[in-house]
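Trainee: sharing a sequence plus its predicted fold:
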Amino acid sequence: MTPAELERLAQRLRRGEVPDGVRLLKQNPVRRVALADGIALKLFLVPSRRAAREARALRKAAALGVRVPTLIDVGRDWVATSFIEGRKAVRKDLPRILPVVRHMHEQGMLHSDLHLGNLLVAGSEVVLLDPQKARFWPHLPRILRNWELGRLAYSLGEPLPAELSHVSFWRELRAQQHWRSRTRRCRKESSNFTRFTHAGASGYRRRDASPEDLVRTLETLAQAELIWSRPWGAIYRSGSWIVKQHASVRAARNAWVAGHGLEMRDIRTARPVAWLDRWLIMEDAGQDVVAWVEAHFGEASAPEREELSRKLADLLADLHRRGTYHSDLKASNMTWSPGEPARLLDYQRVRFGIRVSRRRRIRNLAQLNASLPDQLPGELRERTLQRYLERCGYREHGSKLREAVISQSLQRSHRWHGC
């Protein structure tokens, strides 16, 4: 295709048109990528110098011997490259990825956005994509190499590969940045969320939630099942949703944000669907742990009892490993059933950080232990604590933590009265 033809194609893509013979490869609020005659044309929808930066980075990378798509042409807001047939890189490709990254760093190139989504496996080659943020140095400092490897390590998921154990700090830093960035998206127009208004009030909803169904649910709460009520709020069950009325708009908004923050950290919850004024609408995840224990624990099999212990320990360990503290972590705020993961039902009092202190760990463990009914025997509680320690890699001797948890549990005077 000639430069004039590429410009005309970019203009049509800008208008939202897809000509015959052109395949749309990717589309989001920031850019569109289309394939035509073996050429990948990337159109930037937001005014910027991204096209020029990416073209410059592609030229420099190719000159250094770094494998990137071949630059064909560049316009004011688009860049055209050769299309490379391949597949997205996955975790098992790490032995092939690391030599490519090492060579890139030795040549003084920092990709700046290195993750599996920007790596393409084409036959025996690994190709670097989307280098618009790349930077070049005569010599790349070790701290920047580790910073970039930490970003790559985060995209691999868990567990951290042994080859990248030396960048665990940078991986954790990237995780925190990513979680914060993605959490904020639930309070603005984005690919997954949109504004929700009704009766003069406003909030946000998931795009896959029908606004008509949400409005109908709020308008028919008088016929819904009332689960809990206090002067400052109430909880209703309406169809497949739970509707919570919070004490204030701020409390409902905090719960909405916290629910999505937990989801970004891969912590299971009763998923929030919409927030409007003082109302939070969420999925109905079933009965809470206390109700399940009181109704089914006596007749539950030994494997089911062990599964309950494991799932509760895993949920609490995942919270703390990801720097998340829940100031009201009671069994009545969690749900579980055999074959399912444990989930959080209430997350208004969730706080996100980098580390959870020893004092807060003990408090959460004591809250959970004290809120579990006496039907749970002491040995099952002991195994829950032991699995928690193993899962979150806590370094303190278990006996010291155990004594502190028991002491605080008994002080709480909740459902548990001691072994």
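Mentor: Sure, I can see it. Computed from a prediction, not measured in an experiment: that's the story for all the values here.
Trainee: from here on, just use CA atoms for contacts and neighbour counts.
Mentor: Noted.
Trainee: which positions in the helix or strand hosting R56 come out as buried?
Mentor: If you go by DSSP states H and E, R56 is part of helix 50-63. For helix 50-63, burial by neighbour count (16 or more other CA atoms under 10 Å) applies to R50, A51, A52, E54, A55, R56, A57, L58, K60, A61.
Trainee: can you tell me the closest non-neighbouring residue to the spatially most central residue of the chain?
Mentor: In the chain, the centroid-proximal residue (CA atoms, centre = their mean) is M264; its distance is 1.9 Å. Residue nearest to M264 in three dimensions, not counting chain neighbours: W179, with 5.7 Å by CA to CA, 6 or more residues apart in numbering.
Trainee: isn't the residue nearest to the centre of the chain up against S181?
Mentor: No. Taking contacts as CA atoms under 8 Å, M264 lies outside contact range of S181: 9.6 Å.
Trainee: specify the local secondary structure of the residue nearest to M264.
Mentor: Three-state call for W179 (DSSP: H, G, I helix; E, B strand; the rest coil): helix.
Trainee: what is the burial count for it?
Mentor: For W179, the tally of surrounding residues (other CA atoms under 10 Å) stands at 19.
Trainee: same deal with V33?
Mentor: V33 has 20 neighbours, counted by other CA under 10 Å.
Trainee: surely it is within a strand?
Mentor: Yes. Using three-state DSSP, the assignment for V33 is a strand.
Trainee: which residues are contacting stretch 260-271?
Mentor: Defining contact as CA atoms under 8 Å, 6 or more residues apart in numbering, one finds that stretch 260-271 is touched by 179-180, 182-183, 186, 259, 272, 282-285, 315, 318-319, 322, 341-345.
Trainee: now the end-to-end length of it.
Mentor: 8 Å (CA to CA, to the nearest Å).
Trainee: still on that earlier bit, immediately after the helix holding R56, which helix or strand?
Mentor: strand 71-74.
Trainee: how far does that next one sit from its chain's centre?
Mentor: How far strand 71-74 lies from its chain's middle: 35 Å, per CA atoms, centre = their mean, to the nearest Å.
Trainee: helices and strands around that strand, which ones?
Mentor: Using 3 or more CA pairs under 8 Å, 6 or more residues apart in numbering; DSSP states H and E, the elements in contact with strand 71-74 are helix 50-63, strand 78-82.
Trainee: can you give me the angle the last one makes with helix 50-63?
Mentor: Read that as strand 78-82. Comparing the axes of strand 78-82 and helix 50-63 via axes from the mean of the first three to the mean of the last three CA atoms, to 10 degrees yields an angle of 30 degrees.
Trainee: another structure for you, compare them:
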Amino acid sequence: MTLTTELQQAGREPRLPMQLPLDEGNTLLVERWLRILPGKRLVGLARHEGRPVLLKLFIGGGAARHCERERLGVTALQQQQISTPALLAEGSIEGGGRYLLSEFLLDADSLQQRWDALSAHQPGGAQAMDLLGQALSIIGHMHSKGLMQTDLHLGNFLQQGDRLYMIDGDAVAVLSPGQPLSADQAQQNLAIFFAQLPPDWDEFTDLLLIQYLQHNPIALNPDTLSVSIGTVRRQRQNDYLSKSLRDCTQFSVARSWARFTAVVRSETERLTTLLANPDQLFVAQPLLKDGGSSTVVKAQTSGAPVVVKRYNIKGFGHWLKRFWRPSRAWHSWLAAHRLQFLGIATPAPLAMIESRFGPLRRQAWLITEYYEGEDLLAHFGPFGDQSPDENTAKALLKPFEQLVAARISHGDFKATNLLWLQGEVILIDLDAMQQHHSETSWRQAWARDRARFIRNWPADSPLARWLDAQLP
């Protein structure tokens, strides 16, 4: 078996440590895998002649083409004086694979890592604005030199000390070397960058562009850019939801004749026991909810506690209505990931299971993060005898404004389906949630949602009157 074939067949678990023979007769010691695209590409930390290096292995179809694109992209960045890790070597491995070695930046963090480490991601926050401004500076520099990074996310920026590097040469397009991109080309590429931010950030686009325009002073059309951001964000959302149902870097998905399971890959280890037999929890545990159509329990894992919701089949007639379509767990799984993508607070969806007989669905389970918050009926009281103060009002209105902007209806706005936790409103029970593409259906659904939420309190109460005046 050739080395390329071995790596292709190793899936997500290629052996370590690994001795990799190089063209010049030396060997490379792979110490750690940093990223694995099974059967296609591997990125690892390796040691070459005593120094740490970054190894990229191309092992899938078109390995030579992808390796060449990576090399040409890095070379283009270097030629235009845009910081990127230096290339050290290139060659082939047994069986048709290719490798590239480049400088390994010690003590460097990606901007995505720095973004995740921020204490708050409030739109317009100083630290977050500074981080995004750094990225836009290097994007502006690239655009002024006729280059475009087509996979424009924060993980492709590395910071080492005060110096920022662009990586992933495979996604670097050379459109007009040494000459600025056209305004249209620049706007389309900027839309890819801004679309990765939650919609709450859209109002800060013009302010963030100041950093960009200092490096590439071209005339941009704010309205056109805004439309492009919306288009790209919808595409990104659809791609993300599709990924949540297939095996990929972020999600582990397994299907058989009897079962479909999707789990956030980073949560697989701590949820192993629950995934094997979720019904074990519903025997001795005190239940959070014991209804006919669903049963909910809190479960302890090796990490934080989780909530397991079982969607029951009440009888043969109920099964006849449900077996041919995706389960409510499936629907809630997608709805929760949609909200997370849009920056709307909801407990993180961790796993979803459907019991099946071939294509026919039966019981299903949804596992989510557990929140200790109190529901809004408890928080505001059943009589709604006072309107909220300024800070509470802002927090209360925020999710409704976000849902309106995204054209999403909840479908069951009982006050018990919204939690109050540390000054934030969190949406739960997403079984009936829907994102609308028709303005007519959206307005009808929103009118029902709005009326249902206000109806949680007496019509003549101060809180109900305040909500009727303030809700979108």
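Mentor: Thanks, I have the structure now. As the structure is a computational prediction, the values presented were derived from the model and not from experiment.
Trainee: before we move on, the earlier item: and the equivalent of the residue nearest to the centre of the first structure over in the second structure, how far from I426 of the second structure?
Mentor: Aligned counterpart of M264 of the first structure in the second structure: F341 (TM-score structural alignment). To I426 of the second structure, F341 of the second structure is 14 Å away according to CA to CA.
Trainee: residues near the aligned partner of Q245 of the first structure in the second structure, how many?
Mentor: In the second structure, the residue matched to Q245 of the first structure (TM-score structural alignment) is Y311. Y311 of the second structure is flanked by 21 other residues according to other CA under 10 Å.
Trainee: with adjacent residues omitted, what lies nearest to Y311 of the second structure?
Mentor: Excluding its sequence neighbours, the residue lying closest to Y311 of the second structure (CA to CA, 6+ apart) is S294, at 4.5 Å.
Trainee: residues contacting the one you found?
Mentor: Counting by CA under 8 Å, 6+ apart, S294 of the second structure makes contact with K309, R310, Y311, N312.
Trainee: and what of K330 of the first structure?
Mentor: Counting by CA under 8 Å, 6+ apart, K330 of the first structure has contacts Q367, L368, S371, L372.
Trainee: a markdown table for those, including secondary structure, distance to V100 of the first structure and neighbour count?
Mentor: Below are those laid out as a markdown table (DSSP: H, G, I helix; E, B strand; the rest coil; distance: CA to CA, whole Å; neighbours: other CA atoms under 10 Å):
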| residue | secondary structure | distance to V100 of the first structure | neighbour count |
| --- | --- | --- | --- |
| Q367 | helix | 49 | 21 |
| L368 | helix | 47 | 24 |
| S371 | helix | 52 | 22 |
| L372 | coil | 52 | 22 |
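Trainee: across to the second structure, which of the residues you listed hold up?
Mentor: Conservation of those in the second structure, assessed by both residues aligned by TM-score structural alignment, their matches' CA atoms under 8 Å: retained contacts are Q367, L368.
Trainee: how about JSON lines for the contacts of K330 of the first structure, with distance to N118 of the first structure added?
Mentor: Formatted as JSON lines, the contacts of K330 of the first structure follow (distance: CA to CA, whole Å):
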{"residue": "Q367", "distance to N118 of the first structure": "43"}
{"residue": "L368", "distance to N118 of the first structure": "42"}
{"residue": "S371", "distance to N118 of the first structure": "46"}
{"residue": "L372", "distance to N118 of the first structure": "46"}
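Trainee: tell me the two of the contacts of K330 of the first structure that are most distant?
Mentor: Based on CA to CA, the longest span within the contacts of K330 of the first structure runs between Q367 and L372 and measures 8.8 Å.
Trainee: quick one: the strands in the stretch 301-419 of the first structure?
Mentor: Ranges of strands within the stretch 301-419 of the first structure are 324-326, 334-335, 343-344, 350-352, based on DSSP state E, counting those that start in this stretch.
Trainee: the stretch 251-400 of the second structure: strands as residue ranges?
Mentor: Here the stretch 251-400 of the second structure has its strands, by DSSP E, counting those that start in this stretch, at 251-255, 259-264, 287-290, 294-299, 306-311, 349-357, 360-369, 374-375.
Trainee: ok, back up a step: to R102 of the first structure, which of the helices and strands packed on strand 71-74 of the first structure lies closest?
Mentor: Across those, closest to R102 of the first structure is helix 50-63 (CA to CA), at 13.7 Å.
Trainee: compared with the second structure, how much does that closest one deviate?
Mentor: Taken over the aligned residues, the distance from helix 50-63 of the first structure to the second structure averages 1.8 Å (mean CA distance after the TM-score superposition for the first structure).
Trainee: which bit of the second structure covers that helix?
Mentor: Counting by TM-score structural alignment, helix 50-63 of the first structure pairs with residues 66-79 of the second structure.
Trainee: who's in contact with that stretch?
Mentor: Counting by CA under 8 Å, 6+ apart, 58, 83-84, 87, 98-100, 142, 147, 167-174 sit against stretch 66-79 of the second structure.
Trainee: so among these, which ones count as buried?
Mentor: With neighbours counted using 16+ other CA under 10 Å, those contain these buried positions: 58, 83-84, 87, 98-100, 142, 147, 167-174.
Trainee: how close does the equivalent of T183 of the first structure over in the second structure get to P326 of the second structure?
Mentor: Correspondence of T183 of the first structure to the second structure, assessed by TM-score structural alignment: L241. Distance of L241 of the second structure to P326 of the second structure, computed by CA to CA: 14 Å.
Trainee: can you give me the strands for the stretch 51-200 of the second structure?
Mentor: Taking DSSP E, counting those that start in this stretch as the criterion, the stretch 51-200 of the second structure carries its strands at 51-58, 87-93, 97-103, 109-110, 147-149, 157-160, 163-166, 172-174.
Trainee: please identify the most buried of these.
Mentor: Highest mean neighbour count among those (mean count of other CA atoms under 10 Å): strand 147-149, with a mean of 26.
Trainee: in the first structure, which residues correspond to that strand?
Mentor: The aligned range for strand 147-149 of the second structure is 109-111, by TM-score structural alignment.
Trainee: next, the buried residues of the helix or strand V232 of the second structure falls within.
Mentor: Using DSSP H and E, the element containing V232 of the second structure is helix 222-243. Neighbour-count burial for helix 222-243 of the second structure, counted by 16+ other CA under 10 Å, picks out L225, S226, S228, I229, G230, V232, R233, R236, Q237, Y240, L241, K243.
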